[in-house]
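Asker: I would like to see how this sequence folds:
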Amino acid sequence: MPDRLPTGTSPARTGGLPDREQLRAFIENAPGRIGKREISRQFGLGPEHRRPLREMLRDMALDGTLAPAGARRFRVSDRLPESAVVQVTGTDADGDPIARPVQWDGEGSSPVVFMHPELRGRPALAPGERVVARLRRVGPGRYEGRTLRRLTDAPVQIVGLFHRLDESDPALAAPARFRPAGRLTPADRRAKAEWSIPAGEDDDAPDNEVVIAEPLPQAGPGLHPARIIQRLGPQGDARTISMVAVAMLGIPHLFPTEALAQARAARGVAPDGRTDLRDVPLVTIDGADARDFDDAIYAEPDGEGFRITVAIADVAWYVRPGSALDREARLRGNSVYFPDRVIPMLPEELSNGWCSLRPNEDRGCLFIDMRVAANGVVSDARPGRGIMRSAARLTYEQVQAARDGAPDTTMQSLPDGLLDSLFGAWSCLSRARAERGTLDLDLPERQVHLNDHGQIETIRPRIRLDSHRLVEEFMIAANVAAAHYLERRHVPCLYRIHAPPAPERLETLRRALEMMGLSLPPVGRLRATDLDRVLRQVSDTDQAGLVNELVLRAQNQAEYSPDPVGHFGLSLSAYAHFTSPIRRYADLLTHRALLVAAGLEPGPAPDHETLEETGQAITRTERRAAQAERDTLERYAATWLETRVGSVMEAHISSLSRFGIFVVLDATGTSALLPMSALPEDQWHHDEKTQTLSGRNTTMAFRPGQALRVRIEETCAIRGTVLLALPDAPPPRWKRRA
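Answerer: This next block holds a predicted model:
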């Protein structure tokens, strides 16, 4: 990170706290991501400036002057540094390598780097290879790169689909010693070139097997050769799909022996020194397919309000700081959920055993007891360490059916009035949420259903019930209570922060909404409640899906930081994750901090620098998990649509570009591309200002939110891509050329 301004920039070292304009100018002109350390060096700040600097950065983030670029990092510019690690993803039309930066914290898709050919005598860069490159910006999102150093510490791995050569393949005409066994199509959709698998390097993989391969030295012209080192399973088995993302993103999925031994040695907790909650009818409410239950709730009337208890599995009792379990949990950062499996943060002996709040079994817990007033204000929040016995394992559907007047035998066995108290407390909490004005995006979550043979039965949106919202509000209340309790006792922790959208993003959103007849206040005065008002305005209309997508794209990503910047989406000044320590490392750290703050365990609490490094690490693992889950859903959808090529489906346009129309299939929520080559022959003009794509010689025009009927033209399951065509239109031009 730079510790001084580039030549020609103004703020000099002052030895005192800079004003807002000096600070903004420094961050704007300095390359890379800037944090408090770089600011302190630039302006010669001392320890006495630490708090006012933190408050200034917080205010500038809240009013949108600065945009986050990682935990405790800020930026104004999206420029890449003069040198960076890049990975080759394919080649251009001339055969020269194209690369992308390995780390990208800027907005939108990562820039493209056009690599210069290697010097004579050096082998060409292969797809998948990583190098340190000197970069020169040649346009928006475009750089030229020259190799400074190849990174060969670890072999590059390629995940893809193996195709055995058939009789029609021209490669069979080559002499036997040059004849390959097959080809490998990379799963990375950015990689354009295939790989050749030489004879004897195929690990006896059958045709259409998903594999992991490593590059081999290239002895001559043609495709780059690779050796298969691991077989993941047949492409036709849907259970193979999730392992593609695991392998591509390097998600740890095997536990070290020492961590497994510690988990297997775990035993139940004793009641000594714990608050006994075994007579409190706490219940867990989860999805029907859930196997770990880490949170339980209870409510009872208290005057005009309610007294509620949120009890969470006592993971901190079993996962001690610095232990093998702790090191592995921090490395993973979180559990990763796929339709066919879970890659857990903790071994099954804990996540599905001693740390799962099974009904009618004694379990250790951390709890927060609090009072909720009729207006939703939470007070008298008190954490504690307890022992509990869940009264029932409930599903969202069970609870909702009982609320709607159709309780089953399990619901009927619960104490009288418990369900009414739970929903009554939720009503109070919802009232406070509406009062402070939060951003409540309605984005349907897709759910993949597999049969016992690993085949996809259906892909459909997950229905969101009031029972889901009830549990969500209880969890938010507990998370806020934990954050405020730690703040009052000056115990540091990792906050869940969500900075406001950058001004340029909000301005883009405001213009897009204006084209749809919707208005927002000026950027400087805009709050989450203004965005939520627009969402409510279009609710139950054809515009709802598009507006929700536009608002989502304008948002910054949430992250973890020891600095309480606040949570824009929830309109909260301080928020910490407390309720899911089985599957999130951040929650485990909050538990440890609460135990220290409440005097239940000796300190010290982690220092600020350690928390900052941990926050950055688990923010990365969280985004890795989100990418894995998102990519896997796209591959499942493409697999399901393979047998439906030629079918016509209803869809709506999500966005437009110069090379095609992105649509979402209504039946599955799948994102797919209608390429320009699939449109009727015309001169098409993309107007970014009005967000329309119109033909010069026809009356056809396309705009976001527009409903379309599309034909499934082509799918690639290994890459999760779907190409579309318009029904009753001539074959796409790329099909006619073929």
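
Asker: for the rest of this, base every contact and every neighbour count on C-alpha atoms.
Answerer: Fine.

Asker: buried residues in stretch 226-237, which are they?
Answerer: 226, 227, 228, 231, 232, 233, 234, 235 (16 or more other CA atoms under 10 Å).

Asker: what's the spacing between that stretch and its chain's center?
Answerer: Distance, stretch centre to chain centre, for stretch 226-237: 26 Å (CA atoms, centre = their mean, to the nearest Å).

Asker: need the residue closest to the centroid of this structure.
Answerer: residue 626 (2.9 Å; CA atoms, centre = their mean).

Asker: what residues are up against the closest residue to that residue other than its chain neighbours?
Answerer: Setting aside the residues directly before and after it, residue 626 is nearest to residue 336 in space (CA to CA, 6 or more residues apart in numbering), at 8.0 Å. Counting by CA atoms under 8 Å, 6 or more residues apart in numbering, residue 336 makes contact with 342, 343, 344, 345, 625, 626, 628, 629.

Asker: of those residues, buried ones?
Answerer: 343, 344, 345, 625, 628, 629.

Asker: output the residues you listed in TSV; the columns should cover distance to residue 485.
Answerer: Formatted as TSV, the buried ones among the contacts of residue 336 follow (distance: CA to CA, whole Å):
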residue	distance to residue 485
343	32
344	29
345	27
625	30
628	34
629	34
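
Asker: let's see this one next to it:
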Amino acid sequence: MPSRDDLIAYIAREREAAGEKAPTKIGKREIARAFDIKGDDRIALKRLLRELEAEGAIERRRKVLTSPGRLPPVVVAEIYSRDRDGDLLAKPGEWDEALGPAPKIAITLPRKPRSGAPVPGLGDRALIRVEPLPAPQPNEPAYTGRLIKLLPRGRAGVLGLFRADPNGRGGRIVPLDKKHLGKGELQIAETDRGAAQDGDLVSVEILRTGRLGLPSARVQEKIGAYSSEKAVSLIAIHAHGLPHVFGAEVLTEAECAQPMGLGGREDWRALQLVTIDPPDARDHDDAVHAAPDPDLANPGGHILTVAIADVAAYVRPGGALDREALERGNSVYFPDRVVPMLPERISNDLCSLRPNEDRPALAVRMIIAADGHKLSHSFHRVLMRSAAKLSYAQAQAALDGTADETTEPLLEQVLKPLQKAHDSLQNARRKRGPLDLDLPERKIKLNTEGKIERIFTPARLETHRLIEEFMILANVCAAETLEAHHQPLIYRTHDEPTLEKLNALAEFLHTIDIKLAKGQVLRPAQFNGILARVRETEHEHLVNEIVLRTQAQAEYVTQNYGHFGLNLRRYAHFTSPIRRYADLIVHRALITALKLGEGGLPRSDPAELAEIAAKISSAERRAMAAERETVERLIAIHLADQVGAQFEGRISGVNKAGLFIRLAESGADGFVPISSLAQDYFRYEEGRHALIGSRTGLMHRLGDLVSVRLVEAAPLAGALRFELLEGGRPSRAPSRAKIRGETKRGSEDEGRVKTNSRVSRRRR
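Answerer: Modelled structure (predicted):
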């Protein structure tokens, strides 16, 4: 048997010898082979290794023994931050905190990555080969690391509501996620409940699943008590891993920021810029102004000005605020709270364009002709002073003849010139022909207790369109300027629909007698022609929904391929740097390209800018999902005491499993399982977006009006189940032979389910 010192020396020597090679596994079997230990002596070796591990002389990581306090040559690490130079920092995925803080690993990337090589980013998990630095400084990286490969991100814990066992035997978890909800509850042993109390929101790790009994789980984290609707947004925050707590370093940097003076800026404080926002806006980062162009060569033309808060003056590249903003990507808006991209000191104070207060801004002055097309533009770094803070409805009322004490002094010199300039831009918009979908936005208003007071669709005002057109034009100017100066930037792009989706659209339109040749390339104006044909007909909602689903998803990229929906060749987000990191990048790029002072975009590798674009696109999708799920949960809570009530709605989705229903009054979404429909064999026809009864020919199609009864509500999961009461229309009846053939093939492949009245009554 080797001595204790022999074992410790052997393990350290093997680790040292591995060096640049692939790490050698050092476990009990390898040690026994090295020292020729056989038979019963293996039991003694196992006992000795346990003693050394208990004393801390060696440590075990996934059945591998190593020297304590040192990383093995290859580790699984989490990339969590960047240093001042922008290089990625990682930390080991597993580390014993008793040994002190986890060591930092500075990631070294090749200068010229091979084509198609994965690009690591913040939040990634990776297999990394590490080397210790000879004399690391405190709080500095102790290792350098080279990427071997990126790993799939770890599965997040299941979120649920903890229900304690009254007999003190642990409890159960009611899952909040719809996917897990269908699998039933989870069982928690008393030893695995941690500090969770009855009614707490918790994150759990599933330990065991099997055919018999409930799956067992262990509480990983106590999120907080579920006491009211105010906790609903907290569920989405944790379910999607939204960063929502600012660290001390970030808050300190924000608090130390001081208001900007005139310095080298242009003084625009005499210009009557105004902000026009929703009445509940938390930040005000854009202001507008318009005036007739005095140039005789431009009769009927206008000078438009859009001034945007100069966030780049306060959030410098590589700082704590910058790193946090990149991690968040954007602000996330819930009915009861906002998870901001930047702390309030920046977003609601120094960069909020408050009336009658000096604020630094990056402004674009645009000259447009009488027909609305842009003649020229220029960017300026200025100090401005907003003349007023207006709401959309307030500005609209003034233009419609009902001015108040705030808008009356601004009507002739500010608001009416804005309206005339907008009329010109509308001419240019009609010529450009962007996609014109009618998609009303649903809003939820909560009372002081956090409960839903009302659900409504705000009126679409001309002032909404005015601000929208001004912002679109400013975004175009930003992209054009950066391209002209050959400055790398992040575009906002929207790809044209795929050929597959266009062919599917053509098949569907054929079912409502609208001809569209397969393989035809469509522009937004042609989509608008289709929408115009069905306006104020029974097919209007259906066609709007199908055209929307035909479209690609907008994203941030560094390689421009245009914006299909807006029908623009180049487009970049410039107008909301308080709440979108993409806009901050564009601001910095303009500052660098036009030499407008400090806070510009550092010279960066195109691959790094592409990584940022991919990350903020992902953050945007994450935010949209969190906002949508929060609304669904709030409405489900609102309807939970109305089980059995009857509602009018519209079919908003169809698949092999059943019908998705959107209620007309509240906009709530729910599901009608195919098994609860009438006695028939229902088949799913993808081209027609419909379920069709093989025997009766009854069709339930996307967009159809229906009457439903609420059968079940799962508020925490945001899930509603309906029973169809009225709806359906006759379709072209299939032949008897076809019915027989389809019946013989069975129902699994096409989503057909045969039901009978006994089953339906029992389920109701």
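
Asker: so after superposing, what's the score?
Answerer: Once superposed, the chains reach a TM-score of 0.75 (TM-score structural alignment, normalised by the length of structure 1), with 591 aligned residues with a CA RMSD of 3.1 Å.

Asker: the residue nearest to residue 626 of structure 1 maps to what in structure 2?
Answerer: Under the alignment (TM-score structural alignment), residue 336 of structure 1 pairs with residue 332 of structure 2.

Asker: ok, now how distant is that match from residue 631 of structure 2?
Answerer: Between residue 332 of structure 2 and residue 631 of structure 2 the computed distance is 13 Å (CA to CA, to the nearest Å).

Asker: how about residue 52 of structure 2?
Answerer: Counting by CA to CA, the gap from residue 52 of structure 2 to residue 631 of structure 2 is 55 Å.

Asker: start and end of stretch 388-395 of structure 2, how far apart?
Answerer: Stretch 388-395 of structure 2 end-to-end distance (CA to CA) = 11 Å.

Asker: residues in structure 1 aligned with it?
Answerer: Using TM-score structural alignment, stretch 388-395 of structure 2 corresponds to residues 392-399 of structure 1.

Asker: again, but for stretch 272-281 of structure 2
Answerer: Under TM-score structural alignment, stretch 272-281 of structure 2 corresponds to residues 281-290 of structure 1.

Asker: next one: stretch 620-630 of structure 2
Answerer: Under TM-score structural alignment, stretch 620-630 of structure 2 corresponds to residues 622-632 of structure 1.

Asker: from the chain's centroid, how far away is that stretch?
Answerer: The answer for stretch 622-632 of structure 1 is 5 Å, by CA atoms, centre = their mean.

Asker: related to what we said a few turns ago, show me what counts as buried in the match of stretch 272-281 of structure 2.
Answerer: Judged by neighbour count (16+ other CA under 10 Å), stretch 281-290 of structure 1 contains these buried residues: 281, 282, 283, 284, 285, 286.

Asker: ends of that stretch, what's the gap?
Answerer: End-to-end distance (CA to CA), stretch 281-290 of structure 1: 20 Å.

Asker: picking that back up, would a markdown table of the buried residues of stretch 226-237 of structure 1 with secondary structure and distance to residue 437 of structure 1 be doable?
Answerer: Shown next, in a markdown table, are these (DSSP: H, G, I helix; E, B strand; the rest coil; distance: CA to CA, whole Å):
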| residue | secondary structure | distance to residue 437 of structure 1 |
| --- | --- | --- |
| 226 | strand | 55 |
| 227 | strand | 56 |
| 228 | strand | 54 |
| 231 | strand | 51 |
| 232 | strand | 47 |
| 233 | strand | 48 |
| 234 | strand | 49 |
| 235 | coil | 47 |
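
Asker: what's the closest of those to residue 615 of structure 1?
Answerer: Nearest to residue 615 of structure 1 out of the buried residues of stretch 226-237 of structure 1 is residue 232 (CA to CA; 32.5 Å).

Asker: can you pull out the helices in the stretch 551-700 of structure 2?
Answerer: For the stretch 551-700 of structure 2, applying DSSP state H, counting those that start in this stretch gives helices covering 581-594, 606-639.

Asker: mind giving me JSON lines with the ones you listed and columns for distance to residue 430 of structure 2?
Answerer: Output for these, formatted as JSON lines (distance: least, CA to CA, whole Å):
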{"stretch": "helix 581-594", "distance to residue 430 of structure 2": "27"}
{"stretch": "helix 606-639", "distance to residue 430 of structure 2": "29"}
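
Asker: and those helices: which comes nearest residue 509 of structure 2?
Answerer: Closest among the helices of the stretch 551-700 of structure 2, using CA to CA: helix 606-639, at 29.2 Å.

Asker: can you give me the angle that closest one makes with helix 581-594?
Answerer: Here helix 606-639 of structure 2 runs at an angle of 150 degrees relative to helix 581-594 (axes from the mean of the first three to the mean of the last three CA atoms, to 10 degrees).

Asker: and helix 606-639 of structure 2, what other elements does it pack with?
Answerer: When contacts are defined as 3 or more CA pairs under 8 Å, 6 or more residues apart in numbering; DSSP states H and E, helix 606-639 of structure 2 packs onto helix 232-239, helix 320-328, strand 332-333, strand 452-456, strand 555-557, helix 581-594, strand 705-714, strand 719-726.

Asker: swap the cut-off to 7 Å and go again
Answerer: Here helix 606-639 of structure 2 touches helix 232-239, strand 555-557, going by 3 or more CA pairs under 7 Å, 6 or more residues apart in numbering; DSSP states H and E.

Asker: strands of the stretch 51-200 of structure 2, start to end?
Answerer: In the stretch 51-200 of structure 2, the strands defined using DSSP state E, counting those that start in this stretch lie at 59-61, 64-66, 74-82, 88-92, 105-108, 125-132, 143-151, 158-164, 171-175, 186-188, 200-208.

Asker: could you do the stretch 301-450 of structure 2 as well?
Answerer: For the stretch 301-450 of structure 2, the strands defined by DSSP E, counting those that start in this stretch occupy 302-309, 332-333, 338-339, 358-368, 374-385, 388-391, 443-446.

Asker: matching residues in structure 1 for the first one?
Answerer: To tie it back to what came earlier, the one meant is strand 302-309 of structure 2. With TM-score structural alignment applied, strand 302-309 of structure 2 matches the range 306-313 in structure 1.

Asker: now do the helices in the stretch 1-150 of structure 2.
Answerer: Using DSSP H, counting those that start in this stretch, helices in the stretch 1-150 of structure 2 cover 4-18, 28-34, 41-55.
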